[in-house]
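In: what follows is a predicted protein model with its sequence.
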Amino acid sequence: MDNLELRYYLRPLLKWWWFWVVATGLAAASGYLYTKSQPLVYRSNSTIMIGSAITDPNPNNNSIFLSQQLARTYADIATRDNVRLATMMALGISSLPSYSVAVVPNTQLIEISVDARNPELAYGVANELVNQLILQSPAGQERQGRQEFVTQQLAKLEQSILVTEQEISKNQAQLLDILNARQIADKQKEIATLEDKLATLQTNYTDMLASTQRGAVNTIQVIEKASIPTRPVDTNLLFNVALAAIVGLVLAAGGAYLIEYMDDSINTSDDVRIRLGINTLTAVPKMSDTKSAVLTGSVPIFNSKLIMLSNPKSSVAEAYRVLRTNLQFASIDHRMQMLLVTSPEMGDGKSITTANLAAALAHAGNRIIVVDADLHRPTQH
């Protein structure tokens, strides 16, 4: 693509620059007003975890995989009608605000986000959705409470086991420094008692761990409770304005190209080359007198239009000299004897062009005869 074709295809944008500038500005203003007119939305988030891998000191791949599968299942359940209806009944509302439930990739975590115009409503719905999911789990709300109690007891047993092990280690170290046989026997008896206590604690811990759901896969734990939001969600003002401006610019540019595509008139030398496939010889600037004045004869045409004589140093006269030169180059192979100047309509300027071209050729030393073939309204003689 040469420079001429590039200029031709860019011409609609340059010609209609005011159109797409105005359209872009109006679209950006519309985007701004629309965004500002939207009500404020508050978002409350809650995060839950399926399974207890995070609290299990030795989690295995199977339990983690099953927890991830269950997380996707619970995320789907959270959007079902039974959970939605139970949440509305618990809160005493007739409809729920919009909310989303998503599984954090490659984890057992589920994030619940609730958007509402009322921050307290968003907070309440987020917490109640979590509560309803817990009720849907095998543990349920009642068993979940027992789970918390057993977890506390397990923590106490772990602490007792740790203290007992430390006491045994301490007594064994003291035994090395005792020389009296009676004291050695007493210390060994004390160590044996502590070891029996440790064995009992470990047995109790193992039994309680086996009877509890700690380490179970199909349980729900609240990782992050919902809170009352204090700030509204970002309205994306800049993004919306920029998007509206881009859409307005694209539509305006498309409209400019459509207008130019529908316009089949020829206005420039570029149009001649692109549409007709021929080169122009010259482009003559417009003169001051109007077409209607020339047609009616109210303006003496040769007093104002014969630029080659009245103003030979003007740009218009130079254009006719360029026309003369190009015609001479075009007729190098065969000498130019006769020229026919015509146009589609009356008043297009063929008489003016003929007269000035004749003057330009005469200035170059040629003998010229001008014949006006318009027998109805001749202007040359």
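Out: Perfect, I can see it now.
In: drop to CA atoms for contacts and neighbour counts, all remaining ones
Out: Fine.
In: right, and N218 touches S63 too?
Out: No - the pair N218 / S63 is not scored as a contact, 9.4 Å apart, by Cα atoms under 8 Å.
In: overlap of the contact sets of those two?
Out: Listed as contacting both N218 and S63 by Cα atoms under 8 Å, 6 or more residues apart in numbering are G51.
In: which parts of the stretch 201-350 of the chain are strands?
Out: Secondary structure of the stretch 201-350 of the chain (DSSP state E, counting those that start in this stretch): strands at 220-224.
In: any chance you could map the helices in the protein?
Out: Taking DSSP state H as the test, the helices found in the chain are 3-15, 17-37, 61-77, 81-91, 119-136, 140-175, 181-211, 237-262, 269-271, 291-296, 301-304, 307-310, 315-330, 350-363.
In: and the comparison structure, right after this:
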Amino acid sequence: MDIAELIYPLRRWWWLIVLATVIAAGASFAVARQQPPTYQSRATLMIGRTIENPNPTSVQFSLEEQLAVSYANIANREPLRDATMEALGLDWLPEYSVTAVPNTQLIEIVVVDTDPQRAQIVASEIANQLILGSPTSTNQADVERQAFISQQLDTLQKQITDTQAELEDLSQLLGELNSAREISDTQNQISSLKNSLASLQLNYANLLSNTEKGAINTLTIIEQPHVPTSPVGSKMLVTVGLSAAVGFTLAAAAAYLLEFLDKTIKTVDEVKRLIKAPILGYIPEIPRKEDRWHFVTNHPRSPISDAFRNLRINVDLLGVETKTIMISGSAISEGKSTIALNYAQIATQANKKVVFVDGDLRKSKMKEALKLEQDTGLSTLLNSPAKLKDVVFTLDQRLTIIPSGSCPPNPTELLGSEKMDRILTHIKGMADLIVVDSPPLFVTDAAVLAKKVDGILLVVQLGKSRRDTVKEMMVQIERTGTSVLGVIINKISSGSNYYSKYYGSYYNIPDSEQNDADISETEIENNPQEPGVETDATSEPPKDEMKPDPEIILNEQNREISSHSEDVPQGRNPKLRGLLTFG
């Protein structure tokens, strides 16, 4: 699978993706614009006072980081939230978050509110509630206890200082003594003072650990919350961008899901992979307002007619015997009958005598297309002793139509009979090309007809022909042993058609001018200049001779056609008579 196939769902459903993206972005933009401005107030607390210690340990830092995470979790729970609302007399709190700053002993409190003062008050109270729930509480009992500890620390500090001074004096005296007894007594005094100093220092450390200065599990506000003066960014662009991305992603996923559920053929490369045959023609979609059955006759200079003309040339250039061609497809409503009849008409423009055989004996559309009044046709020839001249119609001197006739009870057996072989053999002697319009190849009638023709042209419509039916069609064709001449891609977009882009301006000629050109060419063919007669290029014929009387030309052409088809009855409907005239 190449890149083109991967992005095909996005290209096919681009309008859905664009629409979903625009709607998502527009809706989020409209909602974001209606939101009032928001303000943010922030407070920061620190666990312990290790940062003030000149010789901190990693154990202290690790413990304080764990305590910060615990306090942050407590602040985000209901008890602290309720305590904050009760303290402030509020029924609700604005949006806030309490997080532990990674790898630090800091706790950050952020409050976002449409009221800047309320944001500051709530941030301050949340910090206060955290402190009240910690050993750093400021109630009266704790204050008195801290005062007592401070007094004891001061006393111990003075005793330690005095002891250290006395030790220094004794150490100096020891160096001046000569008596052994005095030296021994002094050493004993020094040893006693050292033990006393160690005891005093231990007591001092124990008392200091119970104060805020020495405790690890304490909270201190290092950043007071302030009243914000300017709103924080609304992040409108981020919101709109994320909404657009979500809309795009969902629409793209829906496009791929639709393509997964859709089993039809999407690309020409997929046609080439399923059908091992060349693409011989790309036929644009015929406008609905036009007569699709006789389009190449009514509009011979249009890009669509040129596409049929290119199809005819490509078939001729195959270099194989293609006197009998069957045009079929994998399913109904793929346009095979329209292509078959127009292909037969375009072949007559190459001065070929063409016989169009409607081989769809079950659900033929030719009676409706040609407005036939009787039900005689191919089924009549196969099921009765009728003669060929009794069932055929002529559209012009070079195109003969054999309609399907009424639906027989046994169409498969009739199409596979020897009489069908004799009919085709007889027709080959009358025409340069036989175009057989067959049922879809999932019908057994088509398989029977396929054995009797020189080759098959398969019609595929992108977005309609299904992969599974095309695969079954190829299996059926392999069983018949008939060669596939090529593939016709029907109803392609006119915007991607080469003929529409390159020849569009050349063929964009009014119908009146086209008819005048056709009449002039007819006059030249029917009235060639006689040898030896000179004409003056500058002379102008009289105005009444500039353009022959159309009524005279029609009568002359009708007489000429009648002389070539004495045994063939003409169509009895107005469209057939018109085609007889302008063939």
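Out: Perfect, I can see it now. The structure presented is a predicted model; accordingly, all values stated were derived computationally and were not measured.
In: which residues touch N218 of the first structure?
Out: Counting by Cα under 8 Å, 6+ apart, N218 of the first structure touches I50, G51, S67, L70, S137, P138.
In: pick out the most distant pair among the residues you listed.
Out: S67 and P138 (13.8 Å; Cα to Cα).
In: rewinding a little: among the contacts of N218 of the first structure, which one has the most neighbours?
Out: Ranked by the number of neighbours (other Cα atoms under 10 Å), those place I50 first, at 28 neighbours.
In: quick one: what's aligned to that residue in the second structure?
Out: Using TM-score structural alignment, the partner of I50 of the first structure in the second structure is I47.
In: now its match. Nearest residue, chain neighbours left out?
Out: L219 (4.9 Å; Cα to Cα, 6 or more residues apart in numbering).
In: just L135 of the first structure next, same as before
Out: Excluding its sequence neighbours, the residue lying closest to L135 of the first structure (Cα to Cα, 6+ apart) is Q141, at 5.5 Å.
In: I'd assumed Q132 was in contact with the one you found.
Out: No - using Cα under 8 Å, Q141 of the first structure is not in contact with Q132, being 9.1 Å away.
In: for the two, indicate the residue with more neighbours.
Out: Q132 (21 against 16).
In: quick one, what contacts the more buried one?
Out: Residues near Q132 of the first structure by Cα under 8 Å, 6+ apart: V83, A86, T87.
In: number of nearby residues for the first one?
Out: By that I understand V83 of the first structure. Other residues within reach of V83 of the first structure by the criterion other Cα under 10 Å amount to 20.
In: so it sits right up against L133, yeah?
Out: Yes - using Cα under 8 Å as the test, V83 of the first structure is close enough to L133 to be in contact (7.3 Å).
In: any common contacting residues for these two?
Out: With Cα under 8 Å, 6+ apart, V83 of the first structure and L133 have common neighbours I77.
In: under the alignment, what does A27 of the first structure map to in the second structure?
Out: Using TM-score structural alignment, the partner of A27 of the first structure in the second structure is A24.
In: contacts only, for that match.
Out: Contacts of A24 of the second structure by Cα under 8 Å, 6+ apart are V240, S243, A244, V246, G247.
In: what do we get in the first structure for S62 of the second structure?
Out: Matched by TM-score structural alignment, S62 of the second structure corresponds to F65 in the first structure.
In: number of residues surrounding its match?
Out: A count of nearby residues for F65 of the first structure, using other Cα under 10 Å, gives 15.
In: the helix or strand hosting L554 of the second structure - contacts with which helices or strands?
Out: Element membership of L554 of the second structure [criterion: DSSP states H and E] is helix 550-564. Where contact means 3 or more Cα pairs under 8 Å, 6 or more residues apart in numbering; DSSP states H and E, helix 550-564 of the second structure is packed against helix 574-582.
In: counting contacts, what elements does the helix it packs on pack onto?
Out: Contacts defined by 3+ Cα pairs under 8 Å, 6+ apart place helix 574-582 of the second structure against strand 393-396, helix 550-564.
In: which of those sits most buried?
Out: Among these, the stretch with the highest mean neighbour count (mean count of other Cα atoms under 10 Å) is strand 393-396, at a mean of 23.
In: centre of the chain to it, how far?
Out: How far strand 393-396 of the second structure lies from its chain's middle: 49 Å, per Cα atoms, centre = their mean, to the nearest Å.
In: picking up where we left off before, and the helix holding L554 of the second structure, which stretch of the first structure?
Out: Aligned by TM-score structural alignment, helix 550-564 of the second structure falls on no residue of the first structure.
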